[in-house]
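Peer 1: after the sequence you'll find the predicted model.
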Amino acid sequence: MTSGNTSKQNKIVEIILQSEMGYSIKNKIHNSLPDHFESKQALKDKMKTLLSNAEIKQSICNEIYRFNSKYKVNQGKEEVDYLLEAQKKWEEQLIKSINTIASERGKPLAAPMGDHDVANFRRKWKSLGTEMNEDTNYKPIYSQKDLFAYLCKIRNPNYKEFVMGQETRGTLGLIKIPLATIDIKELQNQFIDLSLDRSHIGVEQADNSNTNPIEEQVVLALSAASTSSLIPVALRACRFGVTPSLRCTLWPLALDIDLESRKGQIEFINLEKDVLTNSLLLDQIFINDVKSNSANDDNYFVFEDPTLQVLLCAARDYKMMSMYTHSNASPLKCVNKLIDGGQEIVAYPPSGLIPMYGVSYFISPLCYVFSHHWKIYSTFTAMYTRYFHKLTVISTDTNSILSLSKHFEMLLIEKHPMLFLHLISCGIQPLKFAFRWMTCAFAGYLEAEQVLLLWDRIIGFKSLLLLPIAATAIFEFRSSNLMQVQRSEEAEAVLYNLNHVAIIPLIQQFLFVPNQLLI
């Protein structure tokens, strides 16, 4: 064993021993040991027996998994200067937008409510969606179109887009910077568990009159994973899709969150109290987003109240700031005008959750999985801080929206070059359509169960690369119709309705079925 591996192993042991779980294990062992032993060997044998306890072994395995996950994050590469600058300028635009809203409305960024307003808001809380109205004077801080236009303008100052008068393969699309991408062969290896020879939930459709034996075996494996209490086992299980009845058990385990503790419920109640007593300038923007998007969607309109309640609580949760720890982005620093006429610079909103247009779509699908608001909330914050936050960040990180956009264009060029060239020759940029799907992880476009089946795999593989793969797979699925279009409006008609699209089979076909247009 190398010295590096030994050092890492010792670090893991040290962390486990100093953790709350470590103290619990030591106390459990101490209380189980008799006062005297005949020999040191007898003591060692007794301790080995105690450490073989299934519950203790599960706890240790999970602690090792957590350490390895943090270790990999901390080994991340440094960002390139021009993308750091691009992210900084983008944040300056968002700060300007928030300060402009505050100035135009003549309101502080945050303020305590009066007793009358508190009582009125508390009365509305249980039916918040129907009680609160949309105010069109409050515009989103930014929309997908804004971010899309900004990303398309980014350039590497040291990179030549043209070689001998010819546009290079790397600049055929709208993302003009030379980001490293993963080709289809590499993706096949990375997502081998999606191959056609594996059994998946959401692919084999059971006959209504007969049990599907293949899907039945997957369900048995999922049930075993949900009772194992092991994070890696739950993650692996999610790669094959999860039945609706088991998501509420497997997702929290795979995301390493405890939804059964009283602590999480109390934290959510305290956030609710904060919403009911302190107003944020951006609250109305969050309300507008729910009204315009998820509450206006046939899949999610019944969840308007919990979606809005969770979103308003999330805006105030400072713990969400953890998403900036290993991110190219920074919390927005805005000017808050005080009652006495002074002003202060504060991180805003308090959670760092920027109300981009469509943000409510990250919450509504979770209402199908959990019935309690605090469970919806805890799952949303876990998924957003680990994954969906990256859909707002300009970075070379493979999971950032910039890299995902580049991956989409390169995958479409690699698998369907003729389709790509046909579309751009007609003035149609494929990324324009794929971008809006990816920035909301397909919620609001695919049917709710298809979104959840896709999110199963995002959790299981711990990767957002499935978003550009799914987007390219849809283009492949509609390729025969797209080859006939001549105008953007016609492409819009072909790609507008994604109802009845079974997304996992399309991903499998794209990755593992050869195509005659592949060059």
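Peer 2: Arrived safely.
Peer 1: okay, CA-based contacts and neighbour counts for the rest of this
Peer 2: Noted.
Peer 1: any idea how far Ser226 is from Glu55?
Peer 2: 14 Å (C-alpha to C-alpha, to the nearest Å).
Peer 1: how far away is the residue nearest to Phe37 when sequence neighbours are not counted from Leu51?
Peer 2: Leaving aside its chain neighbours, Phe37 sits nearest to Leu43 (6.2 Å; criterion: C-alpha to C-alpha, 6 or more residues apart in numbering). The gap separating Leu43 from Leu51 is 12 Å, by C-alpha to C-alpha.
Peer 1: just give me the neighbour total for Ser463.
Peer 2: If you count neighbours by other C-alpha atoms under 10 Å, Ser463 ends up with 16.
Peer 1: the one 4 residues further on now?
Peer 2: Residues contacting Leu467 under the criterion other C-alpha under 10 Å number 28.
Peer 1: for it, give me its contacts.
Peer 2: Listed by C-alpha atoms under 8 Å, 6 or more residues apart in numbering, the contact set of Leu467 reads Leu404, Met438, Ala441, Phe442.
Peer 1: what helix or strand does it sit in?
Peer 2: Element membership for Leu467 (DSSP states H and E) is helix 466-477.
Peer 1: and the next helix or strand past that helix?
Peer 2: Per DSSP H and E, helix 466-477 leads on to helix 479-482 as the next helix or strand towards the C-terminus.
Peer 1: following the chain past that following helix, name the next helix or strand.
Peer 2: By DSSP H and E, the next helix or strand past helix 479-482 is helix 488-496.
Peer 1: want to compare, so here's the second one:
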Amino acid sequence: MDEGTEMSLTIAQLVRRLKGSHLHAQMERQARECLHQPEIQLESLKDDVRRFLRTSGWERKLQNAVHRELLISRLPPSFPAPPPEHLKEPLAYMRKAQASWERRILKSLNSMSTELGVPLARMRPVAEQQELSNKWNEMGTDEPDLSRFRPVYAPKDFLEVVVSLRSPNHDSGGDVGARSHWGLIHVPLDVKDITQLRGVYTELGLAEGQLGIDDNAHPDLFENNYIDIGKKALAEQDGAAAQQYSRRGCPTGLRADLWALILNLVNQPQDAMHYEQLKAGVLQHDLLVDKLISKDVKLTASNDDYYFVFEDFLYQVLLCFSRDAAILEHFKYNSATPPKSYIQGKEEDEDFAVFYPPNGVIPFHGFSMYVAPLCFLYNEPSKLYSVFREMYTRYFFRLHSISSACSGIVSLCLLFERLLQTHLPQLFYHLRQIGAQPLRIAFKWMVRAFSGYLCTDQLLFLWDRILGYDSLEPVAGSASAFFQFFSLVKLTLNLWPLPVLAAAIFAFRTENLMEVTSLASAEAVLADLSTLKVMPLIQIFLFAV
């Protein structure tokens, strides 16, 4: 298929997706309203309407929407179109492992429901609805007895599934060879080496100014001018410019607005209305997963020195999230499949099946920590909710789904092990020999995107770079720059900072780790990450190792 044909297919698919969006309806309404303005002439109607939409800011909003669609859906599709399951995950053994994992999670949830005599869902009595409504903003003061409830799974359970993955067409003792068999990941996925990472992420070079480094050393020379550039991106509402800017870090006072712009989230009345509808769903129905959410918040965020004050926000956002059926849309490009529940006595009859929970996401131990850092940025629940939902459907789902995607947790684990094996082979071998495989320590950091391990300001610097580097990486050899923009994008590395930082932490603590003699002592050396500075570690590991 030639470039022109593929580009035409991409544009057609973009148009189809955007036609069903709220933005399209708004633009149509604005176009109709502008027809009454005197400068709109019949003989030049099309050009005049286009000029009006451009000068009134709608062209920029359309550009931001197109940019988001390209990043989210990884357009265009290949031609001819592959089977739907291949769009979600091309490797059969990965699909099989993910399906097996989903059955295990669902079995655990159903067993808990049966053992405890707690239904998966029930209608709340009117009095209970009123009581919950009255204490909606004070749910953190409630102390329900959750002792009988347990997390459906924890990161260590998921790790065992990840390390058990094997390709039926690959001999792990062969070409990936001498280094890879030291580690726990034995699947032949393509990950970048440090030389390739340096080539892609030149903005993090030692000569480049970085928030998180240079703002502390030279605030007058760097930060003031840098803030002005960020303000300009916001003033022009340029999502692509804001994303590029985020690669070197976002100033504290601008971060919330820059992230919202990068995620193409405009505070619209319908967003607040949608949040209120979800809240009404929480008030009307009690779900078993509500107990899992409450248990998780109590076990994690409520015991965290940074996040315990946001307990009420976490309940509100996560309970609404569980009811949001719009989240199901991301399963089109997620290797996972939303679980289903059946009306009693109608098991296996698809006419009596519903997705459970309504968003298709069963929370695990630590899930609430995806939301907690965002509470520092957004104090309006509907805005906080919108940002979290976008962050989850763009990034976080990849951290607990089995897939061959280069931004998926399996590839991230492999990248971490390869970086450590290549650049710190003595350390890796030493830890392996004493039964302290590095991935067993680093996995919990990565699966939670380091939330709860780093101090908040450093975590936000890390997440700045995740948003900043969520980019379209063109296929080598594409002729035109325009075609490159719409070209295949399977090499995007939007979660690359996680394994790089994990490897950098091991490098930083090498001297102490070389002295340990057990997994417990290695974990003790790496137990407290709260004093670490993220950007110097990443920068030194990438460019000075």
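Peer 2: Yep, it's here. Model, not experiment: these values are computed from the prediction.
Peer 1: TM between them?
Peer 2: Here the TM-score for the pair of chains, by TM-score structural alignment, normalised by the length of structure 1, is 0.90; 505 aligned residues with a C-alpha RMSD of 2.7 Å.
Peer 1: what ranges do the strands span in structure 2?
Peer 2: Along structure 2, counting by DSSP state E, strands occupy 121-123, 285-287, 340-342, 353-355.
Peer 1: now these in TSV, with distance to Tyr245 of structure 2?
Peer 2: Shown next, in TSV, are the strands of structure 2 (distance: least, C-alpha to C-alpha, whole Å):
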stretch	distance to Tyr245 of structure 2
strand 121-123	45
strand 285-287	41
strand 340-342	42
strand 353-355	39
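Peer 1: give me whichever of these is most buried.
Peer 2: strand 285-287 (a mean of 19; mean count of other C-alpha atoms under 10 Å).
Peer 1: what about that one, how far off from structure 1?
Peer 2: Following superposition, strand 285-287 of structure 2 is found to deviate from structure 1 by 0.3 Å on average (mean C-alpha distance after the TM-score superposition for structure 1).
Peer 1: residues touching the residue nearest to the spatial centre of structure 2, list them.
Peer 2: Structure 2 has Tyr395 as the residue nearest its centroid, 1.7 Å off, counting by C-alpha atoms, centre = their mean. Contact analysis of Tyr395 of structure 2 by C-alpha under 8 Å, 6+ apart lists Asn494, Leu495.
Peer 1: cool, and the one 3 residues further on?
Peer 2: Neighbour list for Arg398 of structure 2: Asn334, Ser407, Gly408, Ile409 [criterion: C-alpha under 8 Å, 6+ apart].
Peer 1: of those, closest to Ile229 of structure 2?
Peer 2: Closest to Ile229 of structure 2 out of the contacts of Arg398 of structure 2 is Ser407 (29.4 Å), distances taken as C-alpha to C-alpha.
Peer 1: the stretch 151-300 of structure 1: helices as residue ranges?
Peer 2: Secondary structure of the stretch 151-300 of structure 1 (DSSP state H, counting those that start in this stretch): helices located at 184-190, 213-228, 231-238, 244-255, 262-277, 283-292.
Peer 1: residue range for the second one in structure 2?
Peer 2: Residues 221-236 of structure 2 are matched to helix 213-228 of structure 1 when aligned by TM-score structural alignment.
Peer 1: buried ones in that stretch?
Peer 2: Within stretch 221-236 of structure 2, the residues scored as buried using 16 or more other C-alpha atoms under 10 Å are Phe222, Glu223, Tyr226, Gly230, Ala233, Leu234.
Peer 1: nearest to Asp290 of structure 2, of these?
Peer 2: Of all these, Leu234 has the smallest distance to Asp290 of structure 2: 37.4 Å, by C-alpha to C-alpha.
Peer 1: would you quantify the distance from the closest one to Gln243 of structure 2?
Peer 2: In terms of C-alpha to C-alpha, Leu234 of structure 2 sits 11 Å off from Gln243 of structure 2.
Peer 1: joint contacts of those two?
Peer 2: Leu258.
Peer 1: what residues in structure 2 pair up with the longest helix seen in structure 1?
Peer 2: Ranked by residue count and defined by DSSP state H, the top helix of structure 1 is helix 81-105. Aligned by TM-score structural alignment, helix 81-105 of structure 1 falls on residues 92-116 of structure 2.
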